[in-house]
Structures are given as C-alpha cells and as structure tokens.
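>>> here is a sequence together with a model predicted from it:
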Amino acid sequence: MENDLAYKMVEPDKSLSDFVESFWFLKNQSDSSREAIALPDGRIDLFLSRSWSDPFNIFLLGISTQPDEAIIAPKSSIFSISFKLPALEFIFNSSVADLVNKGKKLTDDFWNFNANDLNDFEAFCKKASQKIHSLIPREIDRRKQKLFELIYALKGEITVKELSEQVFWSSRQINRYFNQQFGLSLKVYCNILRFRASLEHIAKGKLFPELDFADQNHFIKQVKKFSGVVPKELFKNKNDRFILLSTFQLR
C-alpha cells in the first residue's frame, strides 16, 4: 500500500483461535480520502472506526459474497476483530443471516469499547481478547467444532458430502444450519475461502489455479465472480485498490 495507508495484523493467542482469525488496523494518515475495494474473505468483522468527519462508531459486518467499493476517509482509523464463523453462535449468541453483504451499527459502548481504544492497538487487542475469553462457553458442540476445523484447515477445498461423512451430520442439516446462521450455503462459503486462498498465489504473480479448480477457465470465472475482475487485473492491483490483496502483498 502507499505510505498514507498503514496496516497491521496480529493473530490471537491459541486459546482464541477457534473463534478469532486476527486483530488488525487500517489507518488513512493523509488529508485525502482513498477509494478501495473490499474483497470477500469469509470473515465476520467487528469494526471500531473514527475519522475527521465521523465520530466513533462500532459496526458488525456480515459475510461478503461480492466486491464492495468503499471510501476510506481522511485521517481515519479502523481497528477490527476478524471472527471465524463459530464465534457467531458461541460468542455473540446470534445469527448474521440478514447481514450478507452488509453490516449493522452497534451501540457505541458495545463490549465496553470507546473512542480511546483507537489510540493503542496493542491495548485494544488485549482488551478484546479478555472480553472474548470471558464469553467462551464451557461446552461447545464437538460436531460443529470439527466441521469448522476441517473447513478452515482445508481452505474450503472439501465437498459438503465429504464434510457430512467426517462429522456425522447430514448435508441437509449442515446447509440448513449455514443458511439460518450465516445466510448462505456451505458450498458458497467454501468457494469464498478457496477464492481467498487463491489471492495469496495471485499476489505472487501465479495467475494459474494452484487449488482444486476444474481448469483455468473455471478459476478465472470464480476469481471474477468474487472480485469483479480477472486474475491479471487483480495482480496489477492498480493504486492498491484491492485491500485484501494488498495485505498479502505486504507479507
């Protein structure tokens, strides 16, 4: 990314890894707004934000299935917790089925966060971790836990039938659970994870399928479906428009 955009990501400690993928911040340090495109990544994000023009806000963003054009305000800060799907049921005790490709504003004191939390990223991560720890239930459905362990470990490269056989849960029940809880089918979610994994390869200039796509044409169609452009244009990432791809290019 250009120097006016600062980005940092840290992983949670192991005790939170079933529920949290990462903590991260994005800051636009310039006096001008930046156009950006957010790509589907399979995460649920809790955003804390503040800018010159907007007061402190907290949002919960559901799963994205399409690219989303956004404006990053000047002199703005975003601190975020990126959750894995089990967090919705076991940490938030809620569904985000109505938040596909959108989000909702939460109260400004949600989880006791406040504007001062945007001053120190390390302190924010510590505070968030302590809160999430306090919400983890003593018992978790082992069948669901194994389901998500397989999905994430294989980056979506597994069929619903294979998952059903390994966790002893019918395909129909799994899809009903996904639709009711997250607003999309398991197959669609796995496709999003596979698209996200392919971005790591595209960021390195590998414009041919590294994962289990049927062929090059299928790979291009899937990439275009979730990003709006073909792999070659993604790789160019003109003006660092594609935020998620830019983070891979920084690694």
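Perfect, I can see it now.
>>> going forward, measure contacts between C-alpha atoms and count neighbours the same way
Will do.
>>> what about the strands in the stretch 51-200 of the chain?
Assigned by DSSP state E, counting those that start in this stretch, the stretch 51-200 of the chain shows strands spanning 57-61, 68-72, 76-83, 103-106.
>>> for residue 217, which of the ones you listed is the nearest?
With C-alpha to C-alpha as the measure, strand 68-72 is the member of the strands of the stretch 51-200 of the chain nearest residue 217 (23.8 Å).
>>> what about the strand or helix carrying residue 45, distance to the chain center?
According to DSSP states H and E, residue 45 maps onto strand 44-50. Strand 44-50 sits 11 Å away from the centroid of its parent chain (C-alpha atoms, centre = their mean, to the nearest Å).
>>> what's in contact with it?
55-63, 76-85, 115, 118 (C-alpha atoms under 8 Å, 6 or more residues apart in numbering).
>>> filter those residues down to the buried ones, PyMOL style.
The PyMOL command for the buried members of those (criterion: 16 or more other C-alpha atoms under 10 Å) is given here:
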select buried, resi 56+57+58+59+60+61+62+63+76+77+78+79+80+81+82+83+84+85+118
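>>> and the angle for the strand holding residue 45 with strand 57-61?
160 degrees (axes from the mean of the first three to the mean of the last three C-alpha atoms, to 10 degrees).
>>> can you give me the angle strand 44-50 makes with strand 76-83?
160 degrees.
>>> buried residues in strand 44-50, which are they?
Buried-residue list, strand 44-50, by 16+ other C-alpha under 10 Å: 44-50.
>>> could I get those in CSV, plus columns for distance to residue 93?
Output for those, formatted as CSV (distance: C-alpha to C-alpha, whole Å):
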residue, distance to residue 93
44, 14
45, 15
46, 15
47, 18
48, 20
49, 24
50, 27
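>>> next up, a second structure to put side by side with the first:
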Amino acid sequence: MNHQIFEPNNDLASLVKCYWTLESSKEDTPERNTIVPDGCMKLIFHYGDLYKHYPEDGSSISLPKCFLIGQLTKPYEVEPTGKTSTFFVCFHPNGFLPFASFPIKEMENTAVPLDKLFGNEGIEIGQEILTANSTSERINLIEDFLLRQLADNKNVDNILESTVETILTANGSLSVDELSKQNNINRRQLVRKFSSHIGLSPKQLSKTIRLQATLKKLLNSDVSSLTDLAYENEYYDQAHFIKDFKEFTGLTPKEFYGDHLKMSLIFDSKD
C-alpha cells in the first residue's frame, strides 16, 4: 500500500485535518481490513475499484464510489474488490458540522452517499474528483467545493473547539468532569454539544483518541509488556485496556498485532 498525506488550505485548516491518498495493485491489497474508529469523519472517493463492507450480521454491502463515512463507534470491516485508488478528506472531530445537511448523529457507522448530503452538487463533485488527473487537481476541486459550502457557515463554537483540543492534547486521558471543569461548561451541556456537533459523547471521543495513541505506540515502539503499555496510556489496568481495545477493533491486542495493525493505521487519519 502506498499512501501520501497533504495539508489543507489555511481557510479550511480549522475544519479539515488532512487529505490523503491510498493506492495499491490487486496483489498488494489485503483481503479484508478492519477500520478502527479514530474520531474523524471522512469523505471518501474510490477512483479505483469498489470496496465491500461487512456488517456484524455477516452480510456484505458494496460501498458507493463517493461517500461520507460517519463517526465510527465500532470496528468497520472492508474488503477491496480489485485495485485500490482512493482519495480521502479527513475532518477534525468537530470539522464536518458546517457541511452537514442532517443530524451528524444519524450518520454514525454509516456510509452516506454524496447526493444525500449535497444533492446534485454532491453528484457533480464526485464525478469531477473521480475523473481528475492528479491528486493536486482533486485537492483543488474539493477545496473549492467545501469553501462554496461554507458561504453560510455557522459561527465556530469556541468551547467545543477548546474541549476537543484538550482531549487531543491529553490523548483522551481526562474524565468528562475534568473536561467540563477545564473548559468552564456544565457536564450535561458539554455532552449535548458533542452529540449534536461531533456525533460522539466526550467519553466516546476520549476513548477513541486514547486507543489511537496506544495503537501508534504499539506500532512504532518496542513494547515489552502490554501491561506497561496500558499503564503508560493511563488505563486503569490491563483488563480495562483489553476491554476498550476489543470494543473498537473486535480483537485483543495480541490478536490485532502485526500486519493487521499496520493496515488498520494506514486506513485511519494521520498525525
């Protein structure tokens, strides 16, 4: 798998985390992969062959060529049907709200076709990106499209933005009460804001960010003990770590380690 990461335009940097591409031949592509929740919604454009999704009921669904993947709260199984050539727009946890045409919570664990989000404009931008000749052209197209969508942008919610930044800085280790206190907002109000603006509760986003930080350490560090890794990332104990790990990946840390881990991190948002 070859992947590249690109920075957004300054006018979109508060909403868009990055753009990235993923490409491979059929021979380089794994049969099936688990996408692990990372707190970021993504626009996905398959200018290569389609992917299939495998829900928990054992069925298979062909994903659209162009869609938004809502907030994930559980592992999301996908499989390529051929050559992978994909362009991603990765939003910050609170970054998709200005573009949402219906409640973000309703998009949870769902692939939403672009026509449902943006009508005919969604169909048009999808076709333009699929037929573009280069990544730079795709980035220019999507940035022009998103900036047009921002014409009626709502004001930035400073408290929400500050709380998300606190979660990211602390790698998800703070409790909801601590987040409420640090950002001077009532706990119940904070939970409501997160649900409507991000599609996750503060606790869910914190658990997601903490697990992502742990996965990256598991991949990039010489980990001598899973117990040490659990304590280093401020889990109560190894049992707590394994419980959260299985919730988001469907596997234990030992089962998930190796190529499975590497591929899952490739499919998730980048630092």
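Happy to help now that I have it. Treat the numbers as computed from the prediction; the structure is a model and nothing was measured.
>>> returning to that earlier point: average gap between the strand holding residue 45 of structure 1 and structure 2?
For strand 44-50 of structure 1, the mean deviation from structure 2 after alignment is 1.2 Å (mean C-alpha distance after the TM-score superposition for structure 1).
>>> what span of structure 2 is that strand aligned with?
Using TM-score structural alignment, strand 44-50 of structure 1 corresponds to residues 41-47 of structure 2.
>>> where along the stretch 51-200 of structure 1 do the helices fall?
In the stretch 51-200 of structure 1, the segments counted as helices under DSSP state H, counting those that start in this stretch are 86-90, 121-135, 142-153, 160-167, 171-182, 186-202.
>>> okay, the third one sits on what stretch of structure 2?
If I follow you right, that is helix 142-153 of structure 1. Under TM-score structural alignment, the match for helix 142-153 of structure 1 is residues 158-169.
>>> so residue 125 of structure 2 touches residue 144, yeah?
No - the pair residue 125 of structure 2 / residue 144 is not scored as a contact, 9.9 Å apart, by C-alpha atoms under 8 Å.
>>> from residue 220 of structure 1, how far off is the spatially most central residue of structure 1?
The centre of structure 1 sits closest to residue 43, judged by C-alpha atoms, centre = their mean, with a distance of 2.7 Å. Counting by C-alpha to C-alpha, to the nearest Å, the gap from residue 43 of structure 1 to residue 220 of structure 1 is 23 Å.
>>> the equivalent of residue 64 of structure 1 over in structure 2: what's it in contact with?
The alignment partner of residue 64 of structure 1 in structure 2, by TM-score structural alignment, is residue 72. Residues near residue 72 of structure 2 by C-alpha under 8 Å, 6+ apart: 36-39, 108-110.
>>> identify the residue of structure 1 aligned to residue 134 of structure 2.
By TM-score structural alignment, residue 134 of structure 2 lines up with residue 120.
>>> what about its match, neighbour count?
Burial of residue 120 of structure 1 is recorded as 10 neighbouring residues (other C-alpha atoms under 10 Å).
>>> residue 37 of structure 1 too?
Quick note: residue 37 of structure 1 (other C-alpha under 10 Å) scores 19 neighbours.
>>> helix, strand or coil: sort out it for me.
Classification of residue 37 of structure 1 by DSSP: H, G, I helix; E, B strand; the rest coil places it in strand.
>>> so who does it touch?
67-70, 241-243.
>>> quick check, residue 4 of structure 2 in a strand?
Yes - per three-state DSSP, residue 4 of structure 2 lies within a strand segment.
>>> just to revisit the earlier point, the residue nearest to the centre of structure 1 against residue 82, yeah?
Yes - look at residue 43 of structure 1 against residue 82 with C-alpha under 8 Å: they come within range, at 5.9 Å.
>>> coming back round to it: for residue 198 of structure 2, see how far away the match of residue 64 of structure 1 is.
Residue 72 of structure 2 is 11 Å from residue 198 of structure 2, by C-alpha to C-alpha.
>>> so what does residue 219 of structure 2 match up with in structure 1?
Under the alignment (TM-score structural alignment), residue 219 of structure 2 maps onto residue 203.
>>> what about that match, how many neighbours?
For residue 203 of structure 1, using other C-alpha under 10 Å, the count is 21.
>>> thought it was touching residue 248?
Yes - using C-alpha under 8 Å, residue 203 of structure 1 is in contact with residue 248, at 6.3 Å.
>>> before we move on, back to that, list the members of the contacts of residue 72 of structure 2 that persist in structure 1.
Compared against structure 1 with both residues aligned by TM-score structural alignment, their matches' C-alpha atoms under 8 Å, these retain 36-39, 108-110.
>>> which of those residues sits closest to residue 185 of structure 2?
residue 39 (21.4 Å).
>>> the match of helix 142-153 of structure 1 vs structure 1, mean deviation?
Mean deviation for stretch 158-169 of structure 2: 2.0 Å (mean C-alpha distance after the TM-score superposition for structure 1).
>>> over to stretch 205-217 of structure 2?
Looks like 0.8 Å for stretch 205-217 of structure 2 (mean C-alpha distance after the TM-score superposition for structure 1).
>>> from residue 211 of structure 1, how far out is the nearest residue to residue 95 of structure 1 once chain neighbours are set aside?
Excluding its sequence neighbours, the residue lying closest to residue 95 of structure 1 (C-alpha to C-alpha, 6 or more residues apart in numbering) is residue 181, at 4.7 Å. Per C-alpha to C-alpha, residue 181 of structure 1 is found 28 Å from residue 211 of structure 1.
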